[in-house]
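Undergrad: Just need the structure, nothing else, for what follows:
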Amino acid sequence: MTDNQEPMLADEPSTNQLPLRKLNQWHWWFLVAINILFLIVGQSAAVLLGRFYYDQGGNSKWMATLVQTAAFPVLFIPLFLIPSSKEPSTSSTSTSIKVLAMIYFSLGVLIAGDNMMYSVGLLYLSASTYSLTCASQLAFNAVFSYFINSQKFTMLILNSVVVLSLSASLIAVNDDSEGPSGVSKWKYIIGFLCTLAASALYSLLLSLMQLSFQKILKRETFSVVLEMQIYTSLVATCVSIVGLFASGEWNSLHGEMEGFGTGRVSYVMTLVWTAVTWQICSVGVVGLIFVVSSLFSNVISTASLAVTPIASVIVFHDKMNGVKVIAMLLALWGFASYIYQNYIDDAKARRARNDVSESQNNSSC
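TA: Sure, this is the predicted structure:
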């Protein structure tokens, strides 16, 4: 586990389900792997479905924003399946409802605004410029993690950040798709600024979520991950619905569905599965923040930018050239660097705990 995780583990945990400090090494790595799978598969599928939505005639910015959080009710299923502990919680007299409401409301509003800025950016920018600008989120998160979460940087972590940024940039500049037609220079600037601001805000959100887990919620169970995702998504969805009706875009949805390239049923299913895959991705994002750190979560999110072209080759028959292959290798290199750093930190922490345990046993003899 990374060094910046220790403050969370140092707090007296609640005796709810699956306290992290009671997990053995392989259980911890399995939990990390599951969340990585959720993030990469969810984000890749959501991006592909989003592209399909626009390619077939979809053009509602608020609908594209809404589907990113609207499927949050499906998360109640795993939340109810996780058994509750019969022992009382010892975490600082349970965080008050007022504080929890303020945290969830604030983060939910920020998420809705962030999703909207991403939608505006994609509307006014070419795919290459959009992707290249989104790659800046890793650099933003490195800064926020350092100041907000006291993230300690090593050469392996810095190597991972640089290499993954280069990988995403290679994919972006190699994108041969044409930019949107009829976009003025002013709209282009708006799109660029919105995407840059969205990348910065996304990184800030990850760091704030990690801070909330460590300093306020102080509950070392995966149920807290689901609760965070459910309630922030509820707020974000409400904000998006208000925006959809206030903007008047809801009036054009029927015509959009009728004119969808693959039919009305396909239109509905595209929106439904886009919403579901975004929730799967979000669980992976928040889960990695909870189990590891916000920077690690962003590293994996950036790595998935190199996975999406592979999925595009399979689904949309895009061309896979040498530049994309190099970008994939760079992404794997950066990913391996960060994973290896976590392995080193985990081994070091376990050796330290074993030394302390042995010294205590020797002193008691």
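Undergrad: From here on, just use CA atoms for contacts and neighbour counts.
TA: OK.
Undergrad: tally of neighbours for the residue lying closest to Phe52 once chain neighbours are set aside?
TA: Nearest in space to Phe52, with sequence neighbours left out and distances taken as Cα to Cα, 6 or more residues apart in numbering, is Thr270 at 8.0 Å. By the criterion of other Cα atoms under 10 Å, Thr270 has 18 neighbours.
Undergrad: Quick check: Thr270 vs Leu100, distance?
TA: 33 Å (Cα to Cα, to the nearest Å).
Undergrad: Contacts only, for the residue nearest the centre of the chain.
TA: Nearest residue to the geometric centre of the chain (Cα atoms, centre = their mean): Val285, 3.4 Å. Under the criterion of Cα atoms under 8 Å, 6 or more residues apart in numbering, the neighbours of Val285 are Asn35, Ile36, Leu39, Ser297, Asn298, Ser301.
Undergrad: ok, now Gln214?
TA: Counted by Cα under 8 Å, 6+ apart, Gln214 has contacts Pro7, Met8.
Undergrad: re the thing from before, tell me the buried residues in the host helix or strand of the residue nearest to the centre of the chain?
TA: Using DSSP states H and E, Val285 sits in helix 264-291. Neighbour counts using 16 or more other Cα atoms under 10 Å place 267, 270-271, 273-291 of helix 264-291 among the buried residues.
Undergrad: To compare against the first, here's the next sequence to fold:
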Amino acid sequence: MAVAGQEVELQVTAKDEVSNEAPSSINTNQIPATKHYRWWLRVAVYIIFLLAGQATATLLGGLYYDKGGNSKWMATFVQSAGFPILIPILFFISPSTKSATSPPPVATIVLVYLFFGLLLTGDNLMYSYGLLYLPVSTYSLLCATQLAFNALFSFLFNSQKFTALIINSLILLTVSASLVAVNSDSDNSSNIPKGKYIIGFFCTLGASAGYSLYLSLLQVSFEKVLKSENFRVVLEMQIYPSMVAAVGSVVGLFASGEWDGLKMEMDGYEKGSVSYIMTLLWTAIAWQICSVGILGLIFEVSSLFTNVISTLGLPVVPVLAVIFFGDKMDGVKAIALVVAVWGSVSYVYQHYLDDSKLKAKTGLLVRANDGCDNA
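TA: A predicted model of the protein is given here:
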């Protein structure tokens, strides 16, 4: 009986330790073994969508500006205008009927869509300014600071704990962004005025912060507001806020007067009017593919994991920008790239440790259950 009592105490302790684990940890252990491979397959597909869409959209956005495009609101519009391609998929996915809780009021859902749509509009506009006033390679390096902002917002909204590795990652990413900032004189060789470079620099930082806030609040919305386990919810959370963001971008396009210059911009595009339209079209499609990957990973794992995966594409875009756009990759920028990757790897390793710790505690709980049954 004493042995049984010790085993029951071990079981309770293990349960308490697992229940106190940070919710941002990867929760693959909570998935039944029979469905585990399906979960990994979905996660793998979302990762491919995110990385491929992100790299393609960033390069096409740079191509738009590089070949004669100049409209910030048009670049903002295409980041959300591709949502209609996702609407047909909704007809093949039935609404969830297994939810343990009642759905939120329609008014609440509409407010959520409006909030995220307006947040996306402002965030996409800042990204557009960043791509306009910065070389693509510099822009991509600055986007790595998104991890640092995400750590902060995850601490505030998603119960993320700061560890030595995460703090190390934040310091390295800050150093990387600082190196890019002090290297602005080198980038100005591409005829970017100093004032516009500074605007692009801070707009990109602001956009990274805004998008990190967006990811963290999305996770909160899935967990606290929508409370549904259906991919249809993921698509709806992409389609309707994107619709709001697209409408907001159209309003900005007319209010700013940029609408009047689009015909001249298309006629003066270096690659021709057909290439102009196709560049914008495929940019819109690429951003939607990327967004589906992002939302899927948030839904299946967490916003933190999503941001970590996003930074895996960090080394790709600057290298491709050097190849296709002739961006300079001098010594300072190369060091900034290495430091940013180092910071990202540090962040990834922390998640690996968290996952291993959770697996060990879950195994302890299983063994305690087995021991209690035997006793």
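Undergrad: Now do the corresponding residue of the first structure for Thr283 of the second structure against His254 of the first structure, distance only.
TA: Correspondence of Thr283 of the second structure to the first structure, assessed by TM-score structural alignment: Thr274. Computed as Cα to Cα, the Thr274 of the first structure to His254 of the first structure distance reads 18 Å.
Undergrad: what's the average distance of the top helix by length along the first structure to the second structure?
TA: For the first structure, the longest helix by residue count, based on DSSP state H, is helix 322-364. Its matched residues in the second structure lie on average 4.2 Å from helix 322-364 of the first structure after superposition (mean Cα distance after the TM-score superposition for the first structure).
Undergrad: now swap in stretch 25-33 of the first structure and tell me
TA: Mean for stretch 25-33 of the first structure is 4.1 Å (mean Cα distance after the TM-score superposition for the first structure).
Undergrad: Other residues contacting that stretch?
TA: Residues from elsewhere that reach stretch 25-33 of the first structure, judged by Cα under 8 Å, 6+ apart: Leu20, Leu288, Val291, Val292.
Undergrad: at 7 Å instead, please
TA: Applying Cα atoms under 7 Å, 6 or more residues apart in numbering, the contact partners of stretch 25-33 of the first structure are Leu288, Val291.
Undergrad: gap between the corresponding residue of the first structure for Phe115 of the second structure and Thr195 of the first structure?
TA: Matched to the first structure by TM-score structural alignment, Phe115 of the second structure sits across from Ser106. Distance, Ser106 of the first structure to Thr195 of the first structure, by Cα to Cα: 21 Å.
Undergrad: how about the helices in the stretch 51-200 of the second structure?
TA: 72-78, 87-90, 106-133, 136-143, 146-157, 164-182, 184-187, 194-220 (DSSP state H, counting those that start in this stretch).
Undergrad: what's the matching range in the first structure for the first one?
TA: Right, the one you point to is helix 72-78 of the second structure. So helix 72-78 of the second structure sits over residues 61-67 in the first structure, by TM-score structural alignment.
Undergrad: for the matching stretch, which positions count as buried?
TA: Quick answer for stretch 61-67 of the first structure (16+ other Cα under 10 Å): Lys61, Trp62, Met63, Ala64, Thr65, Leu66, Val67.
Undergrad: Now for the contacts of Val285 of the first structure: which two are most distant?
TA: The largest distance within the contacts of Val285 of the first structure, taken as Cα to Cα, falls between Asn35 and Asn298 and amounts to 12.4 Å.
Undergrad: how deep is Ile326 of the first structure tucked in, by neighbour count?
TA: Neighbour tally, Ile326 of the first structure, other Cα under 10 Å: 15.
Undergrad: Skip the chain neighbours and tell me the closest residue to it.
TA: Ser167 (7.8 Å).
Undergrad: And stretch 301-317 of the second structure, what's buried?
TA: Neighbour-count burial for stretch 301-317 of the second structure flags 301-315, 317 (criterion: 16+ other Cα under 10 Å).
Undergrad: Let me know the closest of the residues you listed to Lys328 of the second structure.
TA: Of those, the one sitting nearest to Lys328 of the second structure (Cα to Cα) turns out to be Val317, at 13.0 Å.
Undergrad: My read is that that closest one contacts Ala55, right?
TA: Yes. Here Val317 of the second structure reaches Ala55: they are 6.0 Å apart, a contact under Cα atoms under 7 Å.
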